[in-house]
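Engineer: only geometry, no sequence info:
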């Protein structure tokens, strides 16, 4: 049994039955059957379904957004934006997907010709988190449909309502039965599903531990895996930056989704020449953040996704303080029935602190002072993660250094890191491997078949 609890009120919303072994088997059979139908569908059929799905998300955005806010606490405004982003992703693949799947003509040295052709492979399992409950899953779903594959979603326990709604939307858009199914299962059931011969690949967004477990099982069965794991993204500010703009974006970059995003700015790295002035402005802006009812349009930041998640963040902060770090302000549980906490800033974090190798999934920024660009890059890279990075400078030479030398899958220049349907998304090091979105995300789970054409007579 899964229980959905509103983290803003602590009140139970709904319950969802866990699938039995027999029900899982039935869903795997449906997926295999649906694949045999969908694999031969035309690109026009796939585009049409994606456009109908976009219509569903747009027409049902209030209902979908309310579910996300009630189940995991993000502000209603950000939930609406997330749903609209999903619709944009469906339309992106509907419009551009067919061209991405065009065969490539190859001239061989012996005078013959070949084709490189993209073909579907089968049912793909997605293991997804709660923090962007629609968007994370749509990043997998949209290219899956366009590719001619089918999808099975193991969603996070606390957002089973979202998972059920996503399956409903595909059916409402006249998608074939079995094309996309939500699996109401717990983590312990994932290994056997990965092992099942009907599953051809798996994609996961989540923690390092979950990524290692999924990758190990996929490796045992020689199945392709894409992992988007944690991050501790640097937000680097150099003297030439527009400080007011950087301050504003650093606040947004840290508190968006109550700090519960892999690509949130988590480590503020500021050049010594502007450090004190920047930190003063940043502190004032963080203290001005409005925390409260996520359904209220005037709220900047809602609760954390659960009391358990808040306790995890509070425990991390206590550990850092014991190691010698200083909490300038905030970072405290707020009174009331919800899982709220105040935004804060942590300074003097020693290299020996566990936080230097962990991800803070909550609205507390670690702040550091550096003497020059070399120290900034060294500190940015001195972590096991390599997901995103945000750099603030108007100097072209500095921009080039950051782009070349920061060890990350993404670097944003004078803006915060964000995902987009058109651009590849993913990380390196312990932040995972493989890419989502853009043509790269479409091709990840496809068979690039070489076709040797008959010689010309």
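Structural biologist: Sure thing, it's come through. For clarity, every value in this text was computed on a predicted model and none was experimentally measured.

Engineer: can we go C-alpha only for contacts and neighbour counts from here?
Structural biologist: Will do.

Engineer: identify the residues contacting the nearest residue to residue 295 once chain neighbours are set aside.
Structural biologist: Of all residues not flanking residue 295 in the chain, residue 76 sits nearest, at 5.1 Å (Cα to Cα, 6 or more residues apart in numbering). Residue 76 sits next to 65-66, 69, 294-297 when contact means Cα atoms under 8 Å, 6 or more residues apart in numbering.

Engineer: contacts only, for the residue sitting nearest the centre point of the chain.
Structural biologist: The chain has residue 136 as the residue nearest its centroid, 5.1 Å off, counting by Cα atoms, centre = their mean. Residues in contact with residue 136, defined by Cα under 8 Å, 6+ apart, are 128-129, 205.

Engineer: for it, give its distance to residue 83.
Structural biologist: Going from residue 136 to residue 83 by Cα to Cα, to the nearest Å gives 11 Å.

Engineer: quickly name whichever of the contacts of residue 136 is closest to residue 271.
Structural biologist: residue 205 (33.0 Å; Cα to Cα).

Engineer: all helices of the stretch 151-300 of the chain, in order?
Structural biologist: For the stretch 151-300 of the chain, helices defined by DSSP state H, counting those that start in this stretch occupy the ranges 160-172, 190-195, 208-220, 243-255, 272-287.

Engineer: of these, which is nearest residue 306?
Structural biologist: With Cα to Cα, the closest approach to residue 306 among the helices of the stretch 151-300 of the chain belongs to helix 160-172: 14.4 Å.

Engineer: got another, please set it beside the one above:
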């Protein structure tokens, strides 16, 4: 792929192509951002917040139009796209209120007459972004980085040019010349890394390793939010029907194309059969179709190659001892649809046990007991999020501490909250976004000391 090209996932039809930048065009953007850097960093945090609140107003104004573009390019249901934009607006308003307090210098008493820490911008932050949340992912990184006084350069995924261009229109309407989009392909990424002071990447673990290596060669700070194979543990005393409903919602929202969704349902023997019955009943009600229609409850996948990869994972699981309870067949007809699929008796011989499954496929894994459930939850290279269902919340918290993940939710599916840090461990990356921790990722925590 040499251009930015989007296809309608519901039909498979090409809808838009945008030519990628040359090296000279990238250099021009880098120079423009360099010129905007110092004036922006010299504004007060409150002044920067007011500018970003203008972006929130613009996003609200074009809310439906932008959501329809995301549906057209990504295939997500329009109602899910509207929720993405609304959450992005909430993010801006959250940091506009929070950042002025958290970025104030903190005096620390020492034997000096004056000492403490100040929070200063690093400079320019490059973000290499995925396609599944083309507004939320960009702003989740950019808003705190901009609040801290940095400038931001965004390299979008090649399949979302219209959504990205509309977001950029909003940025420019708000008068923010400190966030720009680099319409570059992979051959120019190193130039952008070298010209930046830090790098944020969201995407696959394999690409994350490449970006980390590249940034390391140039000694650039990185934050990586990578893949996940999130466990969803159901214990013997759990509310099985409620857990099954939550599991289906988490696994199949956004056509299962979310790093933070439940991926592996880990079941103790006492509730396994009841949970599976409820889960399959709930999943069988999902209705694929036109993602612009409210009656559709299962969107198409975004790309044909992703669907083919997913189907290979399913056939491998069936070959290695898993059993098919629902779905699992490639549908005829246009678009990149894949049915809600449920695999039972998934075991360590199956690829879906070890790999991230990025699509509407649920893996049911049977544990011997509670201890074995925790072992299975940790038997993965990933460590993004996890869920655990039990009536004994104190015991749930005790078990949550044993799970190797960036976040654990007791009696709730994995999600992100503006007020809480988001990120992973192991092959799910490092660094944090959201909350005060996300605000501090791209600042220089500078010690000051005066005799």
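Structural biologist: Here it is on my side, so go on. What you are looking at is a predicted structure, and each value in this text was computed from that prediction instead of being measured.

Engineer: neighbour-wise, which of the contacts of residue 136 of the first structure leads?
Structural biologist: residue 128 (24 neighbours; other Cα atoms under 10 Å).

Engineer: would you mind confirming that it makes contact with residue 155?
Structural biologist: Yes - taking contacts as Cα atoms under 8 Å, residue 128 of the first structure lies within contact range of residue 155: 5.0 Å.

Engineer: just the ones of the contacts of residue 136 of the first structure in strands?
Structural biologist: With DSSP state E as the criterion, strands contain residue 205 from among the contacts of residue 136 of the first structure.

Engineer: between the contacts of residue 136 of the first structure, which is nearest residue 453 of the first structure?
Structural biologist: Nearest to residue 453 of the first structure out of those is residue 205 (Cα to Cα; 39.7 Å).

Engineer: of all the helix elements in the second structure, which one is longest?
Structural biologist: Longest helix of the second structure, by residue count under DSSP state H: helix 78-102.

Engineer: average distance between the helix or strand just after that one and the first structure?
Structural biologist: For helix 78-102 of the second structure, the following helix or strand on the C-terminal side (DSSP states H and E) is strand 106-107. Compared with the first structure after fitting, strand 106-107 of the second structure deviates on average by 0.8 Å (mean Cα distance after the TM-score superposition for the first structure).

Engineer: do you know how far the one in the second structure that sits across from the residue nearest to residue 295 of the first structure in the alignment is from residue 259 of the second structure?
Structural biologist: Taking TM-score structural alignment, residue 76 of the first structure has residue 78 as its aligned residue in the second structure. Distance of residue 78 of the second structure to residue 259 of the second structure, computed by Cα to Cα: 19 Å.

Engineer: tell me where the stretch 351-451 of the second structure has helices.
Structural biologist: Applying DSSP H, counting those that start in this stretch to the stretch 351-451 of the second structure gives helices spanning 351-354, 370-378, 393-400, 435-440.

Engineer: closest to residue 34 of the second structure out of those?
Structural biologist: Across the helices of the stretch 351-451 of the second structure, residue 34 of the second structure has its closest neighbour in helix 435-440 (21.5 Å, Cα to Cα).

Engineer: just give me the mean distance for that closest one relative to the first structure.
Structural biologist: Its matched residues in the first structure lie on average 0.9 Å from helix 435-440 of the second structure after superposition (mean Cα distance after the TM-score superposition for the first structure).

Engineer: in the second structure, what residues pair with stretch 432-442 of the first structure?
Structural biologist: Mapped onto the second structure using TM-score structural alignment, stretch 432-442 of the first structure spans residues 429-439.

Engineer: for stretch 302-322 of the first structure, same thing?
Structural biologist: Aligned using TM-score structural alignment, stretch 302-322 of the first structure spans residues 299-319 in the second structure.

Engineer: separation between the closest residue to residue 325 of the first structure other than its chain neighbours and residue 99 of the first structure?
Structural biologist: Of all residues not flanking residue 325 of the first structure in the chain, residue 349 sits nearest, at 4.4 Å (Cα to Cα, 6+ apart). Applying Cα to Cα, the value for residue 349 of the first structure to residue 99 of the first structure is 49 Å.

Engineer: for residue 292 of the first structure, same thing?
Structural biologist: Counting by Cα to Cα, the separation of residue 292 of the first structure from residue 99 of the first structure is 46 Å.

Engineer: so which of the two has more stuff around it?
Structural biologist: Between residue 292 of the first structure and residue 99, counted using other Cα under 10 Å, the more crowded position is residue 292 (19 against 12).

Engineer: the residue lying closest to residue 455 of the first structure once chain neighbours are set aside: neighbour count?
Structural biologist: Once flanking residues are discounted, residue 455 of the first structure sits nearest to residue 112: 5.6 Å by Cα to Cα, 6+ apart. Residues lying near residue 112 of the first structure (other Cα under 10 Å) number 13.

Engineer: repeat for residue 123 of the first structure
Structural biologist: 29.

Engineer: contact partners for it?
Structural biologist: Taking Cα under 8 Å, 6+ apart as the test, what residue 123 of the first structure contacts is 31-32, 35, 149-152, 198-201.

Engineer: now for the residue mapped onto residue 380 of the second structure from the first structure, how many residues are close by?
Structural biologist: Using TM-score structural alignment, the equivalent of residue 380 of the second structure in the first structure is residue 383. Neighbour count of residue 383 of the first structure, defined by other Cα under 10 Å: 18.

Engineer: next one: residue 418 of the first structure
Structural biologist: Residues lying near residue 418 of the first structure (other Cα under 10 Å) number 14.

Engineer: counterpart of it in the second structure?
Structural biologist: Checking TM-score structural alignment: residue 418 of the first structure goes with residue 415.

Engineer: repeat that for residue 392 of the first structure.
Structural biologist: By TM-score structural alignment, residue 392 of the first structure lines up with residue 389.

Engineer: these two touch, right, that match and residue 414?
Structural biologist: No - here residue 389 of the second structure lies out of contact with residue 414, judged by Cα under 8 Å, at a distance of 11.7 Å.

Engineer: nearest spatial neighbour of residue 175 of the first structure, skipping sequence neighbours?
Structural biologist: In space, residue 175 of the first structure is closest to residue 49, 6.6 Å off (Cα to Cα, 6+ apart).

Engineer: show me the contacts for the closest residue to residue 400 of the second structure other than its chain neighbours.
Structural biologist: Take residue 400 of the second structure and drop its neighbours on the chain: the residue closest to it by Cα to Cα, 6+ apart is residue 408, 6.1 Å away. For residue 408 of the second structure, the contacting residues are 385-388, 400, 414, by Cα under 8 Å, 6+ apart.
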